[in-house]
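Undergrad: Build me a model:
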Amino acid sequence: MTAEMIPDGERVVGVRFHPVGKIYHFDPGPYDLQVGDWVIVETPRGKQLGRVVSLGMPRSGRIEGPLRPVERPATNRDLAIRKYWERKEIEALVVARDHARQLGLAIKIVKVEISFDGKHISFLYHTEEKVDLEPLRERLAAIYRGRQVELRLIGPRDVAKIIGGMGACGLETRCCALFLTEFSPISIKMAKEQGLSLNPEDITGMCGRLRCCLIYEYEQYVRAKQELPKKGKAVMTPYGEGVVVEVLPLKEAALVRVGDQIHEVPKEQLQPLEELKALQQKAEQPCNNGENCTCGRRGGGNGENPG
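TA: Here you go, the predicted structure:
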């Protein structure tokens, strides 16, 4: 789905269908909607009940796909209907899991979503293997006649988000279930850049993938490291010449060995020795302008001071 620009002055509302879900944008039309209002909207998966969580354009100034209209504000009866479908979703989950087990399918059915109008039913599942789901699809289509049945593959992070529970770090609620609305790409490089242990137990989340939190301070580490001398670099400090033994990006400082002592030195007091010596050599070179010197150095091209 491509991002589209919205003309200036266009009214837009952001709607969520799940408490910590992605925000989708709609045209409020003639309705004066406020944050917290419930609305009925048309989506590719049928009519849905959602909640307004923002007013106006997103910061990017772009939205995904065409701007669909809000069909109408939701009523108390609509909220009761949504509760009814939530109970039916649990029943359908039990049914689907039972049939998957009967068929011997190596899949984990995690959640069922039924559209507000009941015409669309999605079975969210996860598997690490290639599985023929046609027998299961046929059974479910026979049970839920007249509805559009979808079997939707989700990733391990989505599974962890749906199930919830404690995080690998001990946080009472996992980040993905608490506030993450989208998943960012995570790489082992992020752990290396922050000097973290590369032991899988230390950097793997409950989903079995690299922890989402590895990205939280990654950019800050990268920026800070660019302004600090690298480990092993010779530097001048208030304590004398030394060698960097550890970089402390978040403190914007470095640990420097000077003689047999180690000092924590802020970046403002760190001078790369190569750079310092180059400046000293330049300062010691005689000026070629002789008596017309304006740079503060004296001397002729032959290096002798004028008499």
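
Undergrad: When you work out contacts or count neighbours from here on, use the C-alpha atoms and nothing else.
TA: OK.

Undergrad: helices or strands up against the helix or strand encompassing Ala100?
TA: Here Ala100 sits within helix 76-102, counting by DSSP states H and E. Judged by 3 or more Cα pairs under 8 Å, 6 or more residues apart in numbering; DSSP states H and E, the packing partners of helix 76-102 are strand 108-114, helix 134-143.

Undergrad: Just the buried residues of the longest one, please?
TA: This points to helix 134-143. By neighbour count on 16 or more other Cα atoms under 10 Å, the buried set for helix 134-143 is 136-137, 140-141.

Undergrad: which other residues reach it?
TA: 96, 99-100, 103, 147-149, 151 (Cα atoms under 8 Å, 6 or more residues apart in numbering).

Undergrad: ok, then the element right after it?
TA: strand 148-153.

Undergrad: and that following strand, what does it pack onto?
TA: Here strand 148-153 touches strand 120-126, helix 134-143, going by 3+ Cα pairs under 8 Å, 6+ apart.

Undergrad: I'd like to know which of these lies nearest to Glu252.
TA: Glu252 lies closest, by Cα to Cα, to one member of those: strand 120-126, at 43.2 Å.

Undergrad: by contact count, what packs against the helix or strand encompassing Gly14?
TA: Secondary structure assignment for Gly14, by DSSP H and E: strand 13-16. Contacts defined by 3+ Cα pairs under 8 Å, 6+ apart place strand 13-16 against strand 24-27, strand 46-55.

Undergrad: so how far is it off the chain centroid?
TA: Relative to its parent chain, strand 13-16 has a centroid offset of 20 Å by Cα atoms, centre = their mean, to the nearest Å.

Undergrad: Go ahead and name everything in contact with it.
TA: With Cα under 8 Å, 6+ apart as the test, strand 13-16 has contacts from 22-28, 33, 50-57.

Undergrad: Show me just the buried residues among those residues.
TA: By neighbour count, with 16+ other Cα under 10 Å, the contacts of strand 13-16 hold 23-28, 33, 50-55, 57 as buried.

Undergrad: Let's have the residues you listed in a markdown table, adding distance to Cys169.
TA: Formatted as a markdown table, the buried ones among the contacts of strand 13-16 follow (distance: Cα to Cα, whole Å):
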| residue | distance to Cys169 |
| --- | --- |
| Ile23 | 27 |
| Tyr24 | 31 |
| His25 | 34 |
| Phe26 | 37 |
| Asp27 | 41 |
| Pro28 | 41 |
| Leu33 | 40 |
| Gly50 | 32 |
| Arg51 | 31 |
| Val52 | 32 |
| Val53 | 29 |
| Ser54 | 31 |
| Leu55 | 35 |
| Met57 | 35 |
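
Undergrad: another one to check against the first:
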Amino acid sequence: MGCSSCSTGKDGQPKGCKNNGTCGTDGCNKLTVFDWLSNMSLPGGVEPFNCVEIRFKNGRKDFFKNSEKLTLSIGDVVAVEASPGHDVGIVTLTGELVRVQMKKKKVAIDSPEVLKIYRKATQRDIDIWQEARNKEDKMKVRAREIAIRLNLHMKISDIEFQGDGSKATFYYTAEERVDFRQLIKEFAVEFSTRIEMRQIGFRQEAARLGGIGSCGRELCCSTWLTDFRSVNTSAARYQQLSLNPQKLAGQCGKLKCCLNYELDTYLDALKDFPKTEIKLFTKKGTAVCQKTDIFQGFLWYAYEGDWMNWHKLTPEQANKIIKANTARESVNSLEEYEVLIEKEDTSKSDFNNVVGQDSLTRFDSPKSTNKKRRKNKRRKQNPSKNE
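TA: Here you go, the predicted structure:
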């Protein structure tokens, strides 16, 4: 659902919320869902599923019962049951896909966690909700100042007001257990509202706040990724990535979730490769694996003592030598199995001129002509010196 801040302003200029990495008004590209069953009608006599998925600030989503049988569609603003009072959220999914999501997240339909929808939000509900949301940034700054003054080792990352403005939830991260009893007292006096403290992990913090990753796109955890699987350094080793924490860590300080995306493909490709720690025994000497290229399907071995000369083998050839060593059969040398490397002709270029026949500097004025013009002007101005 698009929000009003993305529309055009005066003279057709784009407004924009100026919030780099995520939508500042909480309406664009935040865990959006494509309802691929929307163009299909239900069979005769089947009632539509009475539960709806609703999103609140950032990526917080919950399931609610549509007990009043309201006609809801994706993007509607509704008032839902909360404790205490009511909350305001945006409908993100309706119909049979909600049943699938509830089954996936193991949420029972008759669970007490599934609250009910009161009504479609009125203009008064939306005004109170927006007024409470506008207080959050100033409250966050003041809350951090109070936490620093009390010398608490915690970081208040986000504040979320309830739709009716009766309660504020403070999300914080901390490496150790924090005694925030005095902090809650000062918050209640300072902000004059009901306070709830909720600790989240560093990955959840990055998902709530959003941002731009090193790939140039919005963070996966804040746009579409909902399940956080553990990421190990072995995933980087299987993909032959350098173990540089500055490159492998995301904005949350943990290993990037995208290291798991292609891991299964690498593991399938490595099934045919022998283990790199296995040595090859030949009459010429013992060979040790130096390099593995998963994409081309080659391995490079070098004899012990002759580390400069590498021999290129395929996984099938390396496994054949390992099988011969296991059967205690003699292998003369790696040269018998080595793959011949065709020398590339560097004189021929494989690239194409995408610009065409024109040069990239065709619009630049040649410097030599300017120098000649200047010299001619000087000669005309001072003819006596030239003589």
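
Undergrad: Let me see the TM-score of these two.
TA: Put the two chains on top of each other and the TM-score (TM-score structural alignment, normalised by the length of structure 1) is 0.68; 259 aligned residues with a Cα RMSD of 3.6 Å.

Undergrad: nearest to Ile262 of structure 1, of the helices and strands packed on strand 148-153 of structure 1?
TA: strand 120-126 (51.7 Å).

Undergrad: what range in structure 2 does that closest one sit on?
TA: On structure 2, the counterpart of strand 120-126 of structure 1 by TM-score structural alignment is residues 167-173.

Undergrad: Give me the buried positions along that stretch.
TA: 167-168, 170-173.

Undergrad: Ala132 of structure 2 corresponds to which position in structure 1?
TA: By TM-score structural alignment, Ala132 of structure 2 lines up with Trp85 in structure 1.

Undergrad: what about its match, neighbour count?
TA: The tally of other residues near Trp85 of structure 1 (other Cα atoms under 10 Å) stands at 17.

Undergrad: coming back round to it: and the helices and strands packed on helix 76-102 of structure 1: which comes nearest Val243 of structure 1?
TA: The closest of those to Val243 of structure 1 is strand 108-114. By Cα to Cα, the value is 54.3 Å.

Undergrad: tell me the angle of that closest one relative to helix 76-102?
TA: 150 degrees (axes from the mean of the first three to the mean of the last three Cα atoms, to 10 degrees).

Undergrad: Report the inter-axis angle for strand 108-114 of structure 1 versus strand 148-153.
TA: Angle, strand 108-114 of structure 1 to strand 148-153, by the same axes, to 10 degrees: 140 degrees.

Undergrad: tell me how far strand 108-114 of structure 1 is from the chain's mean position?
TA: 24 Å.

Undergrad: just to revisit the earlier point, which single one of the buried ones among the contacts of strand 13-16 of structure 1 is nearest to Pro69 of structure 1?
TA: For these, the closest approach to Pro69 of structure 1 (Cα to Cα) belongs to Asp27, at 4.4 Å.

Undergrad: aligned partner of the closest one in structure 2?
TA: Matched by TM-score structural alignment, Asp27 of structure 1 corresponds to Lys65 in structure 2.

Undergrad: Format the helices and strands packed on strand 13-16 of structure 1 as JSON lines; extra columns: distance to Ala278 of structure 1.
TA: Below are these laid out as JSON lines (distance: least, Cα to Cα, whole Å):
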{"stretch": "strand 24-27", "distance to Ala278 of structure 1": "57"}
{"stretch": "strand 46-55", "distance to Ala278 of structure 1": "56"}
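
Undergrad: So for Val131 of structure 1, which of the ones you listed sits nearest?
TA: strand 46-55 (27.1 Å).

Undergrad: Name the surrounding residues that touch the closest one.
TA: By Cα under 8 Å, 6+ apart, the surrounding residues in contact with strand 46-55 of structure 1 are 12-18, 23, 33-42, 74, 78, 82, 115-117, 119-120.

Undergrad: ok, the alignment partner in structure 1 of Leu255 of structure 2 to Ile162 of structure 1 distance?
TA: Using TM-score structural alignment, the partner of Leu255 of structure 2 in structure 1 is Leu210. Look at Leu210 of structure 1 and Ile162 of structure 1: by Cα to Cα, to the nearest Å, they are 18 Å apart.

Undergrad: quick one, which of these two is more surrounded?
TA: With neighbours defined as other Cα under 10 Å, Leu210 of structure 1 and Ile162 compare such that Leu210 has more, 21 against 14.

Undergrad: For the more buried one, which residues are in contact?
TA: Contacts of Leu210 of structure 1 (Cα under 8 Å, 6+ apart): 186-188, 203-204.

Undergrad: now with 6 Å?
TA: 203-204 (Cα atoms under 6 Å, 6 or more residues apart in numbering).

Undergrad: Now do the contacts for Arg203 of structure 2.
TA: Contacts for Arg203 of structure 2 (Cα under 6 Å, 6+ apart) come out as Cys252.

Undergrad: Make sure it is indeed in a strand.
TA: No. Counting by DSSP: H, G, I helix; E, B strand; the rest coil, Arg203 of structure 2 falls outside a strand, being helix.

Undergrad: related to what we said a few turns ago, which one of the helices and strands packed on strand 148-153 of structure 1 lies closest to Glu182 of structure 1?
TA: The nearest among those, by Cα to Cα, is strand 120-126 at 17.1 Å.

Undergrad: For the nearest residue to Ile121 of structure 1 once chain neighbours are set aside, give its distance to Pro249 of structure 1.
TA: Distances taken as Cα to Cα, 6 or more residues apart in numbering place Ile114 nearest to Ile121 of structure 1, at 4.5 Å, with adjacent residues excluded. Distance of Ile114 of structure 1 to Pro249 of structure 1, given as Cα to Cα: 48 Å.

Undergrad: Could you check which of those two has the larger neighbour count?
TA: Ile114 (24 against 19).

Undergrad: I'd guessed the more buried one sits against Tyr144; true?
TA: No. Assessed by Cα atoms under 6 Å, Ile114 of structure 1 is found out of contact with Tyr144, at 11.2 Å.

Undergrad: what's the closest non-adjacent residue to the residue at minimal distance from the centre of structure 1?
TA: Central residue of structure 1 (Cα atoms, centre = their mean): Ser184, 3.7 Å from the mean position. Spatial nearest neighbour of Ser184 of structure 1, excluding adjacent residues (Cα to Cα, 6+ apart): Cys212 at 7.4 Å.

Undergrad: Over to Glu150 of structure 1?
TA: Ser122 (4.6 Å).

Undergrad: mind listing what the one you found touches?
TA: Here Ser122 of structure 1 is in contact with 112-113, 149-151 (Cα under 6 Å, 6+ apart).

Undergrad: Tell me where structure 2 has strands.
TA: 51-55, 61-65, 77-81, 86-93, 115-120, 155-161, 167-173, 194-199, 280-281, 286-293, 298-303, 306-313 (DSSP state E).
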